[in-house]
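Student: Below is the structure, and that's it, no one-letter string:
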C-alpha cells in the first residue's frame, strides 16, 4: 500500500508519496503559491537545474534539450523571451534535473524510472487526458530506454470525480481513450464507460451532465499500457473540497495553482 505523507518546510505543508521515495519530489500546497519552481527546487534539491513550461492543455511533452531550442525560437520572434515554451509535460535527460507542472483542479502526475533515474512531470486536465498525455510522456521515457516495469507513477491532488461535473460530450471524448467507441456516439460511449470496473463515470442530477474521475481515467490508460496498479498511487486529496490546502478553479474561479515537481537521479546499477 502506497502512503502519502505531509511534510513541512518553514511550517508550510506539502505532500510526498512513498512510491517516489527514491526521488526528491513534492506536491506543494497553495501556501507556496508565491514561490516559483526555482525556489521550490531549493527545498527539494538545491543544485538541480530547473525546468517548467507554459501549460496549454495539450499533449506535448518536452525534454530540456528541446526546451532550449524552443526558447531560442521564441527569442528570435519575441525580444522579451520571458515565456517558457508551450507544453504540458516534461521529461529529464540527465541526473539532477528538476521538472515542474502547476495545477488547480487538473491532475499533476509525477513519474520516476527506478532503473534509469529519469523522471517526468505531467499536467493532465480533461483535454490532455483525452489526448493521452500521460501515455505520451511514458512513450518519451521509453524512447530513452525506460521499461514499463521500472516506472513509478504518482497522481497528486486534483478535483475528485464526485465533484467534477462535465458535459456528456466531454465525458465521451475522454472515455474514448479507453473504449473502442467513437466519441461522437455519446450514448454508446457513456454506456461502455459505465460498464468499466470501478467506472470513472458517475451520475449527475442535471440533464446532459455527468461526473468524471479524470485520475481514474489516467489510471485505466496506464493499465491498458500494461502498467500494474501497484506501480500507481493516487493522492486521497481533492482540490475542490480541501480549501485550506489547495486552490480550485471550479470552487473559486481564481487563476491560481499549486506546483508539483520531481528531480532526476543517476542511473541505478
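Tutor: Yep, it's here. These figures come from a predicted structure and were not determined experimentally.
Student: from here on, contacts and neighbour counts on C-alpha atoms
Tutor: Noted.
Student: Would you confirm that residue 151 contacts residue 114?
Tutor: Yes - under the contact definition of C-alpha atoms under 8 Å, residue 151 touches residue 114, with a separation of 6.3 Å.
Student: Looking at those two now, which is surrounded by more residues?
Tutor: More crowded of residue 151 and residue 114, by other C-alpha atoms under 10 Å: residue 151, with 25 against 21.
Student: What's the separation between that one and residue 235?
Tutor: Using C-alpha to C-alpha, to the nearest Å, one gets 17 Å for the distance from residue 151 to residue 235.
Student: One more: residue 194?
Tutor: Here the distance between residue 194 and residue 235 works out to 23 Å (C-alpha to C-alpha).
Student: More neighbours: those two, which one.
Tutor: Neighbours per residue (other C-alpha under 10 Å) separate residue 194 from residue 235, with residue 235 holding more: 20 against 14.
Student: for comparison:
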C-alpha cells in the first residue's frame, strides 16, 4: 500500500507531511508504517519504516527524532542523533539542509512549523501535558533564536484525537480552568463527571496566542480511523498489547 501523506496549505513552501499507518512493512497489530522504536514491533521493520517515511518527504535526508517525554523541552539539531542517544525533548528545530525533523504521535497533536524566508523549521509533540506546559511556545522561541520571526512562521496541527473521542474527568478540566478560566471553551459535556476535550482546538489557540502568522489544523481524528492512523487510546480500549506510532516530518527547503 502506498504511503499516505497529508499536507498543509500553510506549509506548501517547505517539504513536509503528516503520515499515517498506510504503507510500510510492519505486520500484525502494528501493521503499516509503524515508526515507534518503543513499540513491541520487529525492530528491523520499524527501522525500515522510518527510512521509508523520511524518504517520502526528503529523499536521502537524515531523520532527526527525539525521545519524547511530554515536556516543553526543545532541542536544536545540527545533525541526526543515533537512535540510542536521542535527547529527551518534545520539540526540535533546525536550519540545516539535509535533515528531516520527525515527531511521533498516536493521539497527541503533531505540530510542524516553518519560516520559509529564514530557512528555519520546527516540529513539536503536543500532547495535553506538553501543550499545557508550553512546548508550542518553546519551539517558537527556539526558532526565533535562529533567525525566524513569529509573524512569518506558518504552523500546522496534524492528525490527533478529536474532541468527540477524548473523554476526560473533572480533575482534568479543573487543572485547565484553574490555569486559565477561558480554557473551559475547549471542553464539551460528556457523561456524568466527564467531559470531551478539544486537544486540537487548544493547540491552535496556543499557536494563535503566540503570534504565529498563519495557523492551520487538518481536523483528522486518529481514534476513529483505525485504517488510517494509530491510536494509543483506541488500542487501550481494545486491550491490545502494543500500539504503533505515526510520524510527521518537515525539512528546510533546498
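Tutor: Yes, it's here. These figures come from a predicted structure and were not determined experimentally.
Student: ok, which stretches of the first structure are helices?
Tutor: Along the first structure, counting by DSSP state H, helices occupy 37-44, 64-77, 126-130, 133-143, 168-175, 186-194, 214-225, 249-252.
Student: between the ones you listed, which one is nearest to residue 103 of the first structure?
Tutor: Each of the helices of the first structure was checked against residue 103 of the first structure via C-alpha to C-alpha, and the shortest separation belongs to helix 249-252, namely 9.4 Å.
Student: What residues in the second structure pair up with that closest one?
Tutor: Taken onto the second structure by TM-score structural alignment, helix 249-252 of the first structure occupies residues 232-235 there.
Student: Show me what the matching stretch is in contact with.
Tutor: Outside of stretch 232-235 of the second structure, the residues within contact range by C-alpha atoms under 8 Å, 6 or more residues apart in numbering are 106-107, 223, 241-244.
Student: which residues sit in contact with residue 195 of the second structure?
Tutor: Contacts here follow C-alpha under 8 Å, 6+ apart; on that basis residue 195 of the second structure touches 167-170, 173, 187-189.
Student: now those: which count as buried?
Tutor: The neighbour-count test (16 or more other C-alpha atoms under 10 Å) applied to the contacts of residue 195 of the second structure identifies 167-168, 173, 187 as buried.
Student: that older thread, kindly present the helices of the first structure as JSON lines, with separate columns for distance to residue 5 of the first structure.
Tutor: Shown next, in JSON lines, are those (distance: least, C-alpha to C-alpha, whole Å):
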{"stretch": "helix 37-44", "distance to residue 5 of the first structure": "15"}
{"stretch": "helix 64-77", "distance to residue 5 of the first structure": "29"}
{"stretch": "helix 126-130", "distance to residue 5 of the first structure": "26"}
{"stretch": "helix 133-143", "distance to residue 5 of the first structure": "24"}
{"stretch": "helix 168-175", "distance to residue 5 of the first structure": "30"}
{"stretch": "helix 186-194", "distance to residue 5 of the first structure": "32"}
{"stretch": "helix 214-225", "distance to residue 5 of the first structure": "19"}
{"stretch": "helix 249-252", "distance to residue 5 of the first structure": "25"}
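Student: hmm, back to that, which two in the buried ones among the contacts of residue 195 of the second structure are spaced the farthest apart?
Tutor: Of all the pairs that those form, the one spanning the most space (C-alpha to C-alpha) is 167 and 173, at 10.4 Å.
Student: can you give me the strands in the second structure?
Tutor: Read by DSSP state E, the second structure holds these strands, from start to end of the chain: 5-6, 16-19, 62-64, 74-76, 91-94, 99-105, 109-115, 120-126, 154-157, 167-169, 187-189, 194-197, 214-217, 246-251.
Student: After superposing, tell me the mean distance of the fifth one to the first structure.
Tutor: For strand 91-94 of the second structure, the mean deviation from the first structure after alignment is 0.7 Å (mean C-alpha distance after the TM-score superposition for the first structure).
Student: Please enumerate residues in contact with that strand?
Tutor: Strand 91-94 of the second structure is contacted from outside by 65-66, 72-78, 101, 120-125, 135, 138-139, 142-143, 252, using C-alpha under 8 Å, 6+ apart.
Student: looking at the first structure, where would I find the counterpart of it?
Tutor: When strand 91-94 of the second structure is aligned against the first structure using TM-score structural alignment, it corresponds to residues 89-92.
Student: Could you do the third one as well?
Tutor: Residue correspondence for strand 62-64 of the second structure in the first structure, counting by TM-score structural alignment: residues 49-51.
Student: For the alignment partner in the second structure of residue 236 of the first structure, the count of nearby residues, please.
Tutor: With TM-score structural alignment as the criterion, the equivalent of residue 236 of the first structure in the second structure is residue 219. Residue crowding around residue 219 of the second structure was assessed by other C-alpha under 10 Å; the count is 14.
Student: same deal with residue 127 of the first structure?
Tutor: Each residue near residue 127 of the first structure was counted by other C-alpha under 10 Å, and the total is 17.
Student: cool, residue 48 of the first structure as well?
Tutor: When neighbours are defined as other C-alpha under 10 Å, residue 48 of the first structure has 17 of them.
Student: wouldn't it be in contact with residue 98 here?
Tutor: Yes - taking C-alpha under 8 Å as the definition, residue 48 of the first structure is a contact partner of residue 98 at 6.0 Å.
Student: Out of the helices of the first structure, the one nearest residue 109 of the first structure is which?
Tutor: In this view, the helices of the first structure are compared for proximity to residue 109 of the first structure by C-alpha to C-alpha, and helix 133-143 is the closest at 7.8 Å.
Student: now that closest one: which residue numbers in the second structure?
Tutor: Aligned by TM-score structural alignment, helix 133-143 of the first structure corresponds to residues 135-145 of the second structure.
Student: once aligned to the first structure, how far is the matching stretch on average?
Tutor: Relative to the matching residues in the first structure, stretch 135-145 of the second structure has an average distance of 0.6 Å after the fit, by mean C-alpha distance after the TM-score superposition for the first structure.
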